[in-house]
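**Q** Return atomic coordinates for the entry below.
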Amino acid sequence: MPRPLSLTARPGLRTSLPPAGDRTRLAGRVAGHLAGFGDRVALVGSGAGPGLSYSALAGRVRDAAARLGTTRRLVLVEGANHADALVAYLGALEAGCPVLLTAPGAAPALAAAYDPDVSWSLEAGLAEHRDAPATDLHPDLALLLSTSGTTGSPKLVRLSHANLLANARAIVDYLAITVDDVAPTVLPMHYCYGLSVVHSHLLAGGRLLLTEASVVEDGFWEQAREQRITSMAGVPYTFELLDRVGFGSLDLPHLRYVTQAGGRLAPDDVRRHARLGRERGWELYVMYGQTEATARMAFLPPLLAEDAPETIGIPVPGGSFTVEPLPERPLAGPSEPEVGELVYHGPNVMLGYAESPADLALGRTVTALRTGDVGRQREDGLFEIVGRRSRVAKVFGLRVDLDHVETRLAARGVVAAAADGGDRLVLAVCRGAKPVDASAVAAVVEAETGLPPSGVRLVTPDELPRLPTGKTDYRAVRALADAPEPVRSADPAGVDVVGLVGGLLRHPDATADDTFVGLGGDSLSYVEVSLSLEAVLGTLPSDWPTRPLGTLTGAGPRRGRRVEGSVLLRALGIVAIVGTHANLFTLAGGAHVLLAVLGFNFARFHLRTERRQRTRHVLRAAARIAVPSIAVIGLVSLWTPGLGWRQALLLNGLVGPDSWAEPAWHYWFIETALVLMLAAAALLAVPRVDGWARRAPFWLPFALCVAGLLTRYELVEPFDGDNRHRAHVVLWLFALGWAAAEATRRRHRLLLSLVAAATVPGFFEDPAREGMVVAGLLVLVWMPAVRLPALAARTVGVLAAASMWIYLLHWQVYPYFEYSHPWLATLLGLGIGVVGWHLAEGLRARLAR
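**A** Alright, predicted model coming up:
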């Protein structure tokens, strides 16, 4: 028999609410409980202004309840991480009204199925549809939540007032939540896990930071630090995002614990995060729950996370598990723990399910929760899940009914088999009878499950795998997902985004989970890829390089093309350089604008990855510049007096002439760009600096910009001679461009504009050239994109993509015509670079194959 595991529980929590076991309802008690915390801050963030105290929140809850009156009616509330949504929800509970809490996208379907008497949304506010309830409502019914968190099923979980109190008390107990705790709403309020964070903190008198921001957004962490958050809650996908932003290096001195639920986190990841928490001063709680148990049934005590990461731990206070034998499972051996279905018992077990309005009149129809998970209790007393009994998958924290997906596809004539792929839904669609319309399948799956394309692995066998009995072989379906066929994005516009991007980046093995940056995309390949995607998808989101390719969708091409400001500057900058050299016009300063663009692109394409991966990424990008440059300059030096090994090896700035000399200094921009990229990468390879970059993404490059002014103003001058074309002198421009990429607020942009206007004048002693550079910097700071006619956009894209080759090669043609035919000199200078770019890309493609 397993040994019982005993942990000392906290003393009982004292609140103004009735004990969890009582049948006393919450009506008339919610506002009183909130008011008991007085002037302590309850809410900050969205809709709460600078802060909403508990007494003020209680007043708003009473007002909301008064609007609903004394008649008990069904109230549909569209959930949102906003103070008004929370007030509407709590006000309904205060009024004694059962709440149907939905995701905004699910509200129309559930409203049609359950015909609520009152509805509320952030956009429309309160709408009363009738004065009396349309159906009988059981006295114990408090809350209705979707069984799956998706829009595809009207099946709801019926929760009682006692359920809500029992689960909130248990969570407060084992997490030791107090009035000093601050929790951000990382998860949506309509999701049972996110709602449990709300309940537990309001029960204990803690503070909620209401936000819809993602953990990958800088604004979220600014708020988190400002509010001194003490906890974080996340599903497995949240932890993937936290890894991307370097969560381990963030400065969160008040963080006390991190909780994880909503799906299985790999044991290695549990160990890693538990170890990280131990090093950083916070604890990791791995939890297990279901909506049917009002959120949570078990938790793994932090002290056991590194030793037993594969387990779900022990039941929450007040709950217990039994392991019931399964006919389809053989009996365990004499030395093995018994394996069976985990059945949970406790005061937080739901009343039962609802599938129609008539079910809302039912009382308790369920006394114990059959979880559908196959598990066992180990010798150390911890519970462990070893499989799943029912046909339900959990992807991105959403429970997906696999049979429901198959049924909905079959209704549209699509023969499919859906299987649980662990971190994604595996969908096999038979292509034997007709071609598979991937976009139509993706649209159905997304509508029925809420999963984005990146959460679905679509495979298209000629026939579905079958067992000898003729039933679908779901194990074989899962195996198909591991086949080498690349996952393709099923974009509603019918565009194979993954194939398009993978082909342009020479990655035929790309999958829908890959990103442009993750596939090695950089500033050289960005232009071609972005314009190709714009051409078929329409407008792209600004952060598309770091989004999974499977999530990139669009409505199709639009009139004209959107061209990013940095791309436009690259094209205009190289035209200004060639045209000025060819005597067609005088627009000096283009190269120095391109140094700021270089810093801008460095931030966009190299800072969104893990530290070691970033270093490799920068080295690959540097090699793409250095290798062709060394080859071209080395070849040209064979017939050009004044060029030699110093220039060919890109060492002119170190061992070449001190002052400007032609042609020795012709390629200064290439040398400077490489030095700045490599120096920035080396700086960020230092763990402490990497942490600063993630905690203060704007202020670190701004500090570098200020430091760079020491050499710009020659307060520090390690080299004599030329002072406009060396990396250490123009560092401030590179850093300013880097900061522009991280400028998320208007005050950031204003600050950079002031720096540009104040520091560029006097650098060249040529007002026209200085005006050109300032104008370029302002475009980089303030103009994210412009829309151009398709032909103009394509021309800009080609010139920007070929800019390095134009810079390298134009020296070889323009001098022959610069005095007699400057137009021809300019066109030939641009043209030879475009040809060189096409040839180089063709060679790179052949080498990749």
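**Q** For the rest of this, base every contact and every neighbour count on C-alpha atoms.
**A** OK.
**Q** Would you mark the buried spots in the helix or strand hosting residue 239?
**A** Assigning secondary structure by DSSP states H and E places residue 239 in helix 236-244. Buried residues in helix 236-244, defined by neighbour count with 16 or more other C-alpha atoms under 10 Å: 236-239, 242-244.
**Q** Which secondary structure elements does it sit against?
**A** Taking 3 or more C-alpha pairs under 8 Å, 6 or more residues apart in numbering; DSSP states H and E as the contact definition, helix 236-244 has no neighbouring helices or strands.
**Q** next SSE after it?
**A** Counting by DSSP H and E, the next helix or strand C-terminal to helix 236-244 is strand 257-260.
**Q** Before we compare anything, build this one as well:
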Amino acid sequence: MTAVVGTRPEHEPWPPLARHGSAPALVHGDRVLDYAELHDRVVARRDELGSVRRLVLLECANDVETVVGYLAAMTAGHPVLLAPAGGHHADLLATYRPDVVLSGAELTEHHDGTRHDLHPDLALLLSTSGSTGSPKLVRLSRENVVSNAAAIATYLRLSPDDRAATTLPMHYCYGLSVVNSHLRSGASLLLTDDSVVDDALWDDVARHRVTSFAGVPHTFDLLDASGFAARDLSSLRYVTQAGGRLAPDRVRRYARLGREHGFELFVMYGQTEATARMAYLPPQLTESRPECVGVPIPGGSLRIDGEGDVGELVYSGPNVMLGYATTPADLGAGRSVTELRTGDLARRHPDGLLEVVGRRSRFAKVFGLRFDLDRLEARTAEHGVASRAVEHDGRLAVFVRRHLDVGPAYDVLSGCGLPPTGATVHVLERFPVTATGKPDHAALARHASVLAAPRPAEPQRAVTPAVVRDE
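**A** Coordinates of the predicted model:
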């Protein structure tokens, strides 16, 4: 099948801090750090890291010291492994034994020089999962980072007038892409750890004239619950959404809200293995084509591998990772991947727009029947029921938020041809999410395992409205 190809952007060495001079770069609290000051801070930190190329673990918070440490390592050529602040990464420390750990203003040297064979192209290491401390990492090059930042800046039309709030963690590839693309463009960042439900965040958005923020689907759940539409949104130019599928009706609703308040909604698609971004839906199409992930980013190409209309989505571009790392020896390896098999199933519409319809690994086989769990969740949503579905021990476990949703959920299961003994429906007051806001299917599977354990004195039922609280 013919690939859909984006136009390759021109980009220069990144990040060009000094050339932006007195333009604001970082806003943190009441302090504004301009690009000249940021450049000086980065140079000082770079000198502390030394000239010998070493593996640096950076504990990330949304603050000035983290940005400085990240830029210092990147500009000096030290491969940097990003981890969440707070020390919940013992597995990473034990597995990769970094030479240096940066935590806020502290620099801790674990080794004089380096104990690692570091490939010349290796620049950045990111976790493949939302759970903290996963030892499986994505190996990224400087070209990966620069090209993806340039592509994002191109389709978002970023300029020095833009300012993004850091509503996502920096160790998460989506949150990091906001930092990379804005600093590459001479734009600025409002550094904050406030949630979108906090009035303090929106006070800062209005006071500092923030033009954008980024959100995963869980972010939009929080926005719905906190009266986002009633906020002062006058400074917003655009909002981006990625990190998982947002239901088409919600995409359409936020697109309309943006039209009313003067901001655009960019729905985007990506993976850590692609340094964050592979496709985006042009904002003028979000109301009419909300089910689509859109077109490839500039410089990228997407094709569908499979017979018929639906197949696996395969991405090619300069932002495709070098490969994975699971041991320190992998840090010396070169490129092992030339294209990215996403694991997502997609179709291409006659107008060229791409729609992701499911995940290869999100299929369950129950009594010989194959079920698309993403499609099942979408079907229940069409009936007004929020749900999460996982497979456990050859059966489906479906979680809903309210007791009154149990019956409709079971009706959907029955309508899909599932025998009554093939599934259980449970009430879960809060759906667990990962540290990056994505559905935590592993936690749901653990809940399903606990609920499936034999309970003497309780008869087995096909539908079990048991309330389980997320820990």
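**Q** Quick check: the gap between residue 407 of the first structure and residue 415 of the first structure.
**A** Going from residue 407 of the first structure to residue 415 of the first structure by C-alpha to C-alpha, to the nearest Å gives 9 Å.
**Q** out of those two, which sits in the busier spot?
**A** The residue with more neighbours, out of residue 407 of the first structure and residue 415 and counting by other C-alpha atoms under 10 Å, is residue 415; that gives 19 against 15.
**Q** hang on, isn't the more buried one packed against residue 409?
**A** Yes - with contacts counted by C-alpha atoms under 8 Å, residue 415 of the first structure reaches residue 409, the gap being 7.0 Å.
**Q** compared with the first structure, how much does the longest strand belonging to the second structure deviate?
**A** With DSSP state E setting the assignment, residue counts place strand 340-348 as the longest strand in the second structure. On superposition with the first structure, the average gap between strand 340-348 of the second structure and its aligned counterparts reaches 0.6 Å (mean C-alpha distance after the TM-score superposition for the first structure).
**Q** Pull up the aligned stretch in the first structure for the helix or strand that that strand is followed by.
**A** Of the helices and strands lying after strand 340-348 of the second structure in sequence (DSSP H and E), the nearest is strand 354-359. When strand 354-359 of the second structure is aligned against the first structure using TM-score structural alignment, it corresponds to residues 383-388.
**Q** now swap in stretch 121-130 of the second structure and tell me
**A** Using TM-score structural alignment, the residues of the first structure aligned to stretch 121-130 of the second structure are 140-149.
**Q** I would like the residues contacting that stretch, please.
**A** Contacting residues not belonging to stretch 140-149 of the first structure are listed as 23, 25, 93, 96-103, 153-161, 190-192, 291-292, 360, 363, 398-401 [C-alpha atoms under 8 Å, 6 or more residues apart in numbering].
**Q** Stretch 314-325 of the first structure now?
**A** By C-alpha under 8 Å, 6+ apart, the surrounding residues in contact with stretch 314-325 of the first structure are 5, 9, 170-171, 173-174, 296-301, 331, 338-347, 375-377, 381-383.
**Q** Narrow these to just the buried residues.
**A** Using 16+ other C-alpha under 10 Å, the buried members of these are 170-171, 173-174, 296-301, 338-347, 375-377, 381-383.
**Q** Please, where are all the strands along the stretch 251-400 of the first structure?
**A** Under the criterion DSSP state E, counting those that start in this stretch, the stretch 251-400 of the first structure contains strands at 257-260, 283-288, 298-300, 314-315, 320-324, 340-345, 352-354, 369-377, 383-388, 392-395, 398-401.
**Q** need those strands in a markdown table with distance to residue 231 of the first structure, can you?
**A** Converted to a markdown table, these look like this (distance: least, C-alpha to C-alpha, whole Å):
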| stretch | distance to residue 231 of the first structure |
| --- | --- |
| strand 257-260 | 5 |
| strand 283-288 | 9 |
| strand 298-300 | 16 |
| strand 314-315 | 21 |
| strand 320-324 | 26 |
| strand 340-345 | 27 |
| strand 352-354 | 32 |
| strand 369-377 | 28 |
| strand 383-388 | 25 |
| strand 392-395 | 24 |
| strand 398-401 | 22 |
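**Q** Which part of the second structure matches stretch 565-582 of the first structure?
**A** Mapped onto the second structure with TM-score structural alignment as the criterion, stretch 565-582 of the first structure occupies no residues.
**Q** Give me the distance from that stretch to the chain's centre.
**A** Relative to its chain's centre, stretch 565-582 of the first structure lies at 34 Å (C-alpha atoms, centre = their mean, to the nearest Å).
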